[in-house]
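1. Need coordinates for the below:
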Amino acid sequence: MKYTLYLFLLPVVLLSSCQHQAEERITNPNDYDAYLAATPSGPESKYFRIWNDKIRPDSLQLTSFGIVAGEYARAFDNTGNIDYLKKAEQALQRGVEIAAIGKADFYRALARNYISQHRFREAAALADSAMAMGSGMRANHALQFDILMELGEYEEAETHLKAIADMVRMDYLIRLAKWSDHRGNLPKAISTLELATETAGRSKNPVLLQWCYTNLADYYGHAGEIKKSYKHYLKALQLDPSNAYAKKGIAWIVYSHEKQPGEALRILDTVSTYYQSPDIALLQADIAASQGNLQAQSVYLDRFASLLSDPGYGDMYNAHAASLYLESTGQVGKALDLARREVNNRPTPETHGLLAYAYFRNGDTSRALELIREQVDGKTFEPQTLLYAAEIYKASGMQGRAAQLAAELEEAVYELGPESLSRLRTLKM
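-> Modelled structure (predicted):
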């Protein structure tokens, strides 16, 4: 959760601000309204039912497990329904059990399922098993890179990235873009993903192209190129009108860039009718809080808690819940437990930053500062993590470093949200 920003401005300043915002308005409901009513279908096609019917407890029809798992994974991507992801896991586990030929393919597929569930260490074990079999080595290296980046093993991840280096291959380009972004080279990340998007366009693969559009939109947003970001979210919706991720991206532009929280909530409310995701509910709560609408905020937070009560989510939303406890509900002890668990599952600079902030909010500023110095500062460019670091530096009497980070983060207000301005101003004092 984030803090609400209240600005008390003179009428003449308000008039000037409104005129400026009108000039900067880049979104238009006429561009996306037609997509808001679109909803995806679940795994209910005749094609799916044929293969699903072939699966029995004693089934040996290996092909059916892979196809059914793929259909369930697609349904999860489209709806956010965790049940679909767990059903995909069950089908892939059965495939691993019975496969004699092609077992490495099932190892890799199950590992990717575990990545989606944030079960990174289990995914790593499966990836190692696939690698040991010696087949599909390019796919193995790509998988190892993805997992090691999540585990904060960046040097080893780079080794696997170099193993698939080929500027005409999509699998390399999309990972090179991620690597460049991790290293803080956003221009290279963007140019690389632009090249990947061109390659995807030539392949005429709509799913791949849609992925490129939404990820490129994210990068453009990070770079402050909001018009390009908006354009690419719309391109993704042209390919799939029900794409929840693209709609969420547009809602963020409307909220953070254009300061239209009511319109942002209207968009997200349509998404939440078919896309079951705790992070959507948490964003809705943040936006409602920025309006001062505590009743709506409470409703959205109840939805967040209700979704998280499903044990199927496991550790997928530990970081979201910890942030909520730290910045909204005041359950700092509970947040500390979750942050520790998150570091154990995913020891990156970002999770260490969350843990440091949890220690800070629990009164252990010295431990928080130690973590920031050893595990965070100079190791990440993630704005939220650096905002935590700046607050800890200031509380530790290191005002110079806090002010320096705050000044740098002023360029990331779009990513952090408009309410972050008050926190940054305080840090510079």
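
2. drop to CA atoms for contacts and neighbour counts, all remaining ones
-> Noted.

3. Kindly tell me how buried residue 101 is, as a neighbour count.
-> Residues within reach of residue 101, counting by other C-alpha atoms under 10 Å, total 9.

4. measure it to residue 190 for me?
-> 39 Å (C-alpha to C-alpha, to the nearest Å).

5. and what of residue 357?
-> For residue 357, the distance to residue 190 - C-alpha to C-alpha - is 31 Å.

6. please give me the structure for this one as well, since I'd like to look at both together:
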Amino acid sequence: MKHLHLLTVIFLFTACQHRPIHIVSEKYVDSLLQQTVIPVAYKQNAEEIKFWQQKIDPKNPGMVAELKYASSLATRFNLTGDINDIKRSDSILHTINRTFKDKEAAPYLGLIRHAILQHKFLLADSFLQQAQRIGIKPYESSTTSFDVDFELGRFYEAEQELKKITSNDYGYFFRFSKLAHYRSDVDTAISSMQKALETAGTNLFLKQAALSNLADLYLHNGQLEKAYAYYKESIQLSSADLHSIMGIAWIALVHDKNTFLAEKLLAHVQIKTKSPEPIYKLMYVAQAKGDSIKEMQYAKEFVLKVSDSVYGNMYNKYLIEIFTGVLNEPAKAEAIAKNELLNRSTSQTYAWYVWALFKNNRYSEAYNVFQNHVSGKPLEGLELYWMGKVMKGLNKGYNAEQFFKEANKNKYDLSPVIIQDLEKNLDH
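-> Next comes the predicted model:
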């Protein structure tokens, strides 16, 4: 009997070892979704919009009220995902420029931020040059130049601008974290974002931005318990942080394989926002469930929505992923990838082009672009996986294996089906 009892204990211990540990709590999700109180951020924003809109006198156009009103509309975009708020805000800023005959830098600084949000990076650069000609403070010049240079792939220039910042403040640490992440130095990226959080003070927006970015970095690094904790901490500050709610949904999907919870969270976000992002993620929930009809439905819905001209180039990467995957229309992916290179030429965007060319059976051209613009450059998880598939398709087994190994370090950035394929390729 003693031997039997020992065997039972060993069996139970072994079973526990192989049982997947779920990170996302169903009880937490239920409590989150049952909240009926409107977050303070929404109320405050609505009050600000109303207040500053009433302060504007069409007969005597000015700048202060107009700038505040434009800023409050941009804040509402961050809360609700309505792209029309950014368009309206842009229109107000251009009106200020006309009123003051392009002699004020402040409207241009707002236009730069909006252009980056909308992935109009060359336009952001032209706005920056105009603002600098008018005259802006050194700190504003360095931080804004960093933002533009970074997005355009001018990483050396971005680093030099960062070196000009003498104050160790939130803006410095946040940007240093982004630069470290680009270089694949995730530990430095995390520690820098921690410092940004410490310097955020009582500013709710800055604290949530640091917390959610910390969570994203931990997710990227495979430390999902920490990612979950930071997402929850940000949501506790305000449930208006829909990005963090979607982050928890992604952990439930890719790690816990709990499509039920992931779907519940994403459906909740979909009601709260006009952003197309939850539709995109619901497509992968359907894919994980093996529901090809729903998967196709979400893919087409997403493409239809983001193909509206108001979105411009904002979702090009997602479109390339869908057109080379679910919808299997690689010619469209190639056209989008080629167009994106006119917007910004980075190792990432060139990798998109390589993948699209490969999927369109243009193998020699794909390899040529890879050698000239991608090989040896930093890439994210999805691009690493794509390059692994390209190398495998070109019978370059060693190169493929190296890319798959690197992609596996960031595997939780990938969809469940891609993770399965990645693991299968690593096993061979």
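
7. so what number do they get for TM-score?
-> Remark: TM-score between the superposed chains equals 0.90 [TM-score structural alignment, normalised by the length of the second structure]; 412 aligned residues with a C-alpha RMSD of 2.3 Å.

8. which of residue 357 and residue 190 of the first structure has more neighbours?
-> The neighbour count for residue 357 of the first structure versus residue 190, taken as other C-alpha under 10 Å, is higher for residue 357 (31 against 23).

9. what helix or strand is the residue positioned nearest the centre of the first structure on?
-> Centroid-nearest residue in the first structure, with C-alpha atoms, centre = their mean: residue 279, separated by 9.0 Å. Here residue 279 of the first structure sits within helix 278-290, counting by DSSP states H and E.

10. Buried residues in the next helix or strand after that helix, which are they?
-> As assigned by DSSP H and E, the chain's next helix or strand after helix 278-290 of the first structure is helix 294-308. Residues 296-297, 300-301, 303-304, 307-308 are the ones in helix 294-308 of the first structure that count as buried (16 or more other C-alpha atoms under 10 Å).

11. With stretch 226-242 of the second structure instead?
-> Those would be 226-235, 238-242, for stretch 226-242 of the second structure by 16+ other C-alpha under 10 Å.

12. Equivalent analysis for stretch 356-365 of the first structure, please.
-> Buried residues in stretch 356-365 of the first structure (16+ other C-alpha under 10 Å): 356-362, 365.

13. can you check stretch 84-101 of the second structure too?
-> 85-87, 89-90, 92-93, 95-97.

14. And residue 92 of the first structure, what's its match in the second structure?
-> Counting by TM-score structural alignment, residue 92 of the first structure lines up with residue 93 in the second structure.

15. where's that match, which helix or strand?
-> helix 83-99.

16. Likewise for residue 221 of the first structure?
-> helix 206-222.

17. so that helix matches what in the second structure?
-> On the second structure, the counterpart of helix 206-222 of the first structure by TM-score structural alignment is residues 204-220.

18. residue contacts, residue 308 of the first structure?
-> By C-alpha atoms under 8 Å, 6 or more residues apart in numbering, the contact set of residue 308 of the first structure is 278, 317.

19. Now do the aligned partner of it in the second structure against residue 73 of the second structure, distance only.
-> Aligned by TM-score structural alignment, residue 308 of the first structure pairs with residue 306 of the second structure. Counting by C-alpha to C-alpha, the gap from residue 306 of the second structure to residue 73 of the second structure is 21 Å.

20. I am finished for the moment; much appreciated.
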